[in-house]
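Peer 1: All I have is the shape, not the residue letters:
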């Protein structure tokens, strides 16, 4: 309007003045973007409405034009504008920082204290809640399960057999969805992400025994076959799981919250933070046992259920090299805990030569 007057759009659209419309749209976009930067107002909707109105009106008019040359020119302009303005926004959303790093050691220490069933600092009331929540923590932190995968575990998730090579007991769990047709969780039901996510992963003896003890002694009777239940005996849902970590996050010390912020995180724990931590620990474990990077990343794909084309293992490899963990775990439960405690908050460490 400032360039050509208040009736500018009507005149340019009626006369199919493509060059003037091009300059007008560009000037309008720049003006709106500057206004958004100054005021912080969300003007995406106004921009989309203006852009779509002009393009759709021109498309309708192009079908009524008898001038083939003008019709071809107009069609070319419309295609060019669509390509130019498709992904532009006067309110560009800041890119979210994806933090693929292990949780700081101090945070891990406090979480173990808050989740341990017999801890005086445990905020959960009943014994079943305490044992259930600790079992959830082990599934997320030690097994690297996605929250949906943990919520889909069956009550008999822990399997046992004999290792044919060592003749010693071995433990594992099958990650799959057995409850698609009978799952009563209608609000945000968990699901398996992809076909590669259906997998079998090993368990340490301590983790296996803890989960089995919870399932046998504290889970209680329920008509539902899922491992983790809420207080009403129904399968625990995504929101219920989130409330567990919300509550624990409020009890972290100021030092732990500061450590999270220094780690480029919010002062709140999410279920996926444990998967990040487990991935970095696992990669360190594979590397320490002499596996080269390609073999280690292939093992990560199998363990964490990533597709063959996923770039996630490479991102975790970067996290591993950014924060070199000096002590790594093996399949022993205590060794894993000790490895988690070696993660130092903040700073860089020299990469291995």
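Peer 2: Nice, thanks for sending it over. In this text, all values refer to a predicted model and were calculated from it rather than measured experimentally. Numbers count the residues shown, from 1 in each chain.
Peer 1: all contacts plus neighbour counts: C-alpha atoms, from now on.
Peer 2: OK.
Peer 1: Give me the nearest residue to residue 20, chain neighbours excluded.
Peer 2: The shortest distance from residue 20 to any non-neighbouring residue, by C-alpha to C-alpha, 6 or more residues apart in numbering, is to residue 12 (6.9 Å).
Peer 1: Show me the helices in the stretch 1-150 of the chain, by range?
Peer 2: 8-14, 18-39, 44-62, 68-85, 105-115, 127-141, 147-151 (DSSP state H, counting those that start in this stretch).
Peer 1: right, I mislabeled it, should have said the stretch 151-300 of the chain
Peer 2: 205-213, 238-250, 254-262, 271-288, 293-304.
Peer 1: start to end distance for stretch 139-147?
Peer 2: 9 Å (C-alpha to C-alpha, to the nearest Å).
Peer 1: who touches that stretch?
Peer 2: 150, 190, 201, 203, 238, 271-272, 274-279, 304, 336 (C-alpha atoms under 8 Å, 6 or more residues apart in numbering).
Peer 1: swap the cut-off to 6 Å and go again
Peer 2: By C-alpha atoms under 6 Å, 6 or more residues apart in numbering, the list of residues contacting stretch 139-147 from outside reads 274-275, 278.
Peer 1: what about versus this one:
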């Protein structure tokens, strides 16, 4: 639907991030229990901050994350190409991934969130040591079923009806692309309209894991595109943190 093509408004975006904060005292959070709150928080952050498709997030494994080291060290998680993600996924329905591989830069704050979840929360899930997947089911310790992200968001909508028809995994990914587009418009102000559109398309394609539809992609060395997109990821993450009420 057309609604699916747009992201959350800035007001709903800030509200959403406050709601999903996993803190015990956050009464707005609709999910029960610390493990599920933290799992859903990190899972949804990969979509709204990383621009992940649902299947890409479900397929994330522990060795796809690089989170430790001094603040000068790059922190990121890696989206692996489709064939490597879906082979061996132990559910009837396998997450579909239509993407090229890419790396998602993480600010120190967000790297610390994922590190905390992986080190302190994920071990509370059944059979966590037997699985390499990051996001596990509380019931059986297997990686999540394809419907879990949608069901989790439906639970949120029940408690917060202002999100009715406004919230799906795809809309979260679109929210990331809206943020990216706003940021690019402001950082590329000095360029003429044609050059600006070319650079913007190239960076958006790389950030979204799309196949290049524009010849501009070939005019940039891959490292320079990756670096520019990495800088954008970090800027967006800092902007999102500023938007939440208490910055936590």
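Peer 2: Structure's in. What do you need? These figures come from a predicted structure and were not determined experimentally.
Peer 1: okay if I get the helices of the stretch 1-150 of the first structure as CSV plus mean neighbour count and distance to residue 332 of the first structure?
Peer 2: Output for the helices of the stretch 1-150 of the first structure, formatted as CSV (neighbours: other C-alpha atoms under 10 Å; distance: least, C-alpha to C-alpha, whole Å):
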stretch, mean neighbour count, distance to residue 332 of the first structure
helix 8-14, 15, 72
helix 18-39, 15, 54
helix 44-62, 15, 54
helix 68-85, 14, 56
helix 105-115, 19, 17
helix 127-141, 22, 13
helix 147-151, 22, 21
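Peer 1: Need those in JSON lines (columns: distance to residue 321 of the first structure).
Peer 2: As requested, the helices of the stretch 1-150 of the first structure are exported to JSON lines (distance: least, C-alpha to C-alpha, whole Å):
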{"stretch": "helix 8-14", "distance to residue 321 of the first structure": "56"}
{"stretch": "helix 18-39", "distance to residue 321 of the first structure": "37"}
{"stretch": "helix 44-62", "distance to residue 321 of the first structure": "40"}
{"stretch": "helix 68-85", "distance to residue 321 of the first structure": "39"}
{"stretch": "helix 105-115", "distance to residue 321 of the first structure": "17"}
{"stretch": "helix 127-141", "distance to residue 321 of the first structure": "20"}
{"stretch": "helix 147-151", "distance to residue 321 of the first structure": "26"}
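Peer 1: To which residue of the first structure is residue 75 of the second structure aligned?
Peer 2: Using TM-score structural alignment as the criterion, residue 75 of the second structure maps onto residue 171 of the first structure.
Peer 1: tell me the contacts of its match?
Peer 2: By C-alpha under 6 Å, 6+ apart, the neighbours of residue 171 of the first structure are 159-160, 202-203.
Peer 1: Quick one: mark the members of those residues that sit in strands.
Peer 2: 159-160, 202-203 (DSSP state E).
Peer 1: Read off where stretch 105-115 of the second structure ends up in the first structure.
Peer 2: Aligned by TM-score structural alignment, stretch 105-115 of the second structure falls on residues 202-212 of the first structure.
Peer 1: who's in contact with the matching stretch?
Peer 2: 135, 171-172, 331, 333.
Peer 1: Show me the two of those residues that sit farthest apart.
Peer 2: Across those, the longest distance by C-alpha to C-alpha is 17.2 Å; it joins 135 and 331.
Peer 1: Residue nearest the middle of the second structure, spatially speaking?
Peer 2: residue 46 (1.8 Å; C-alpha atoms, centre = their mean).
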